[in-house]
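[1] Got a predicted model here, sequence first, then my questions.
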Amino acid sequence: MENPLYRQVLWNSFSTALLVTLFALAIGYPLAFFLAFVARRHRQMLYFLVVIPLLTSFLLRAYTWKIILGRSGLVNSTLTSLGLTDGPVDLFLYNQFSVVLTLVYIFVPFMTLPIYASLEKLSRDQIEASLDLGARPFTTFRRVILPLSLPGVVAGCTFTFALSFGDFVAPSLLGGPNQIMIANVIISQFGTAFDWPFGSALAMVVVVIVLAIVGIGARLEKR
């Protein structure tokens, strides 16, 4: 790992996984909150819409975003038809933006479902007591709902970060040469370079990092 190239690959993996986790949390928590407290009659249907992407192939979902963000895809076609660009642009593909966007779309359910499970288990008596004692809705959310839902937040962040850190499909399809992640290097060591000892060493590095993240998440959840 003394080679700066591998340090850069590890940094790409860590920063991408961190961005995916943050954006997935920004989307998943409001969605879980809406399912738990706002959606009533249509809760089952919305829950099904959150879960149904998991029934689709991971590769298909990633490749769909490659088509959408491509030069002849929906985004470029829309910008060109609106006159915002003179022609197709390459800003949306083969960079960290496209990888993060794709992984956020894929892993939002893994963030939403644990948070929804925590919110669903909350005692409505505590919320009603907070409101009866004069707390405003935002204060009730900040002092009651958010702290009690943190186990779901920790679990969702752990799932999302670990899965994003070890992903190789999205970087292969949408990342380009500058957004190679550690899983892609491991695959190349086993498949192209035939350097199995080094590939195994890199795999152990990934396992150690993921186990450390899982351990930190478990400790935070207990606290």
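    Now that the structure is in, tell me what you want to look at.

[2] use CA for all of it now, contacts and neighbours both
    OK.

[3] what distance separates the lengthiest helix in the chain from the middle of the whole chain?
    Assignment by DSSP state H gives helix 4-33 as the longest helix of the chain. On the basis of Cα atoms, centre = their mean, to the nearest Å, helix 4-33 sits 6 Å off its chain's mean C-alpha point.

[4] Then stretch 119-133?
    Worked out by Cα atoms, centre = their mean, stretch 119-133 lies 29 Å from the chain centre.

[5] Pull out the buried positions in that stretch.
    For stretch 119-133, burial by neighbour count (16 or more other Cα atoms under 10 Å) applies to Leu119, Glu120, Ile127, Ser130.

[6] Got another one to weigh against that:
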Amino acid sequence: MAVANGKEAAQGLRIVAPPLVYAVLMLGVPLLTILAYSFFKDGYLTVVREFTLENYRAVWADPIFRTIMIRSLSVAAMVTLATVLLAFPVAYFLSFVVPPDRKALWIFLITIPFWTSYLIRVFLWKVILGFNGVINSGLKSLGVIDQPLSFLLYNTGSIVMTLAHAYAPFAILPIYVALEKIDRSLLEAGRDLGESRAMTFWRVTLPLAMPGVLAAVLIVFIPVIGDYVTPALIGGGKIPMVANMIQSQMLDQDNRPLGSALAVTAMLIVAVLAALFLALNRRFLRVRQ
């Protein structure tokens, strides 16, 4: 028995080893490099490999970093809230209303945005919201406005709208998977006990779908923090986020140690917030149960 278990473990290790090595090389090594650079000193057009904590002191003492980090967290929270609120009805409709033989088609349609480049989708929103874009041109042709609306672009709202559209499929799919796993007999039992559709949804469907909602929140929130294309194009560079600040330090100012310290600090803040969110979610589920 022990020999058989050993053979299975060895076989599993051989299967897992290639993707594990790939993940370590492609993800672990760059992260360790960034971590190491954050403790080095910046020289003129070079990096001085001497240990220092000055980069982290500069990051935490910089009021600009605190302002931009708070803005990034706020934008990410708004994008996550908007995305999940829009994704849940779509996932619910797909799970409970669409006939089983049509669900594959709907999932196929939801994944169509992945066929195009993320950069192209951002540019499309700039065309839609621009000064001479689709919305302004349409309203002018209908006689609703005389002058183009200037508030549609280069603001927080346009950034949130663009990011919510870009990450919507990432939120729809995990919520749909969680809804599909719900035993329909539990919903029927709630109805048999006299609960309304709304109360059945609140007491049964929503708690059972929370793992999918939680996955959607993390899948959307974490990458939005690191987005720099949308703030640069849709925000016009007027509303920089922490990724834009890191890019500026790394490329424009060629200060790789300080840029690395900014990146590590941002990752730590996001990791702490994600851990707190997971802990609060578990506590919420225990209370509901």
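    Arrived safely. These figures come from a predicted structure and were not determined experimentally.

[7] Trace the longest helix of structure 1 over to structure 2 and give me the residue numbers.
    The aligned range for helix 4-33 of structure 1 in structure 2 is 63-92, by TM-score structural alignment.

[8] Likewise for stretch 153-162 of structure 1?
    The aligned range for stretch 153-162 of structure 1 is 213-222, by TM-score structural alignment.

[9] By how much does that stretch deviate from structure 1 on average?
    Compared with structure 1 after fitting, stretch 213-222 of structure 2 deviates on average by 0.8 Å (mean Cα distance after the TM-score superposition for structure 1).

[10] which residues are contacting that stretch?
    Outside stretch 213-222 of structure 2, the residues that touch it by Cα atoms under 8 Å, 6 or more residues apart in numbering are 76-77, 79-81, 83-84, 167, 170-172, 174-175, 270, 274, 278, 281.

[11] how about Gly217 of structure 1, secondary structure?
    helix (DSSP: H, G, I helix; E, B strand; the rest coil).

[12] coming back round to it: which of the buried residues of stretch 119-133 of structure 1 sits closest to Phe141 of structure 1?
    For the buried residues of stretch 119-133 of structure 1, the closest approach to Phe141 of structure 1 (Cα to Cα) belongs to Ile127, at 8.5 Å.

[13] and the gap between the closest one and Arg143 of structure 1?
    Distance, Ile127 of structure 1 to Arg143 of structure 1, by Cα to Cα, to the nearest Å: 10 Å.

[14] swap in Phe198 of structure 1?
    From Phe198 of structure 1 to Arg143 of structure 1 the distance is 49 Å (Cα to Cα).

[15] Need the counterpart of Ser123 of structure 1 in structure 2.
    Using TM-score structural alignment, Ser123 of structure 1 lines up with Asp183 in structure 2.

[16] element containing the equivalent of Val99 of structure 1 over in structure 2, please.
    The pairwise alignment with structure 2 assigns Val99 of structure 1 to Ile159, based on TM-score structural alignment. Assigned by DSSP states H and E, Ile159 of structure 2 belongs to helix 156-180.

[17] Have a look at how far, on average, that helix is from structure 1.
    Helix 156-180 of structure 2 sits 0.7 Å off on average (mean Cα distance after the TM-score superposition for structure 1).

[18] Okay, buried residues for the following helix or strand past the longest helix of structure 1 please.
    Sequence-wise, the next helix or strand downstream of helix 4-33 of structure 1 (DSSP H and E) is helix 43-51. Buried residues in helix 43-51 of structure 1, counted by 16+ other Cα under 10 Å: Leu46, Tyr47, Val50, Val51.

[19] The last one matches what in structure 2?
    Per TM-score structural alignment, the equivalent position to Val51 of structure 1 in structure 2 is Thr111.

[20] Just give me the neighbour total for the nearest residue to that match once chain neighbours are set aside.
    Here the nearest residue to Thr111 of structure 2 in space, its sequence neighbours aside, is Pro169; by Cα to Cα, 6 or more residues apart in numbering that works out to 6.6 Å. Residues lying near Pro169 of structure 2 (other Cα atoms under 10 Å) number 21.

[21] Just tell me what Pro169 of structure 2 corresponds to in structure 1.
    Taking TM-score structural alignment, the alignment pairs Pro169 of structure 2 with Pro109 from structure 1.

[22] Phe14 of structure 1 - how many residues pack around it?
    Using other Cα under 10 Å: Phe14 of structure 1 sits among 20 other residues.

[23] what separates the closest residue to it other than its chain neighbours from Phe138 of structure 1, distance-wise?
    Closest residue to Phe14 of structure 1 apart from its sequence neighbours, by Cα to Cα, 6+ apart: Phe165 at 6.3 Å. Shown here: Phe165 of structure 1 relative to Phe138 of structure 1, a distance of 34 Å by Cα to Cα.

[24] quick one, which of those two is more surrounded?
    Between Phe165 of structure 1 and Phe138, counting by other Cα under 10 Å, Phe165 is the more crowded of the two (24 against 10).

[25] which residues sit in contact with the more buried one?
    For Phe165 of structure 1, the contacting residues are Ser13, Phe14, Thr16, Ala17, Met181, Ile182, Val210, by Cα under 8 Å, 6+ apart.

[26] Trp60 of structure 2 now?
    Arg66.

[27] what do you get if the cut-off is 7 Å, keeping everything else the same?
    Going by Cα atoms under 7 Å, 6 or more residues apart in numbering, Trp60 of structure 2 touches no other residue.

[28] cool, and Glu221 of structure 1?
    Pro151, Val154.

[29] Repeat that for Val270 of structure 2.
    Val270 of structure 2 makes contacts with Ile222, as judged by Cα under 7 Å, 6+ apart.

[30] In structure 1, what residue corresponds to it?
    Checking with TM-score structural alignment, Val270 of structure 2 has Val210 as its match.

[31] That match and Phe165 of structure 1: what is the separation?
    Applying Cα to Cα, the value for Val210 of structure 1 to Phe165 of structure 1 is 8 Å.
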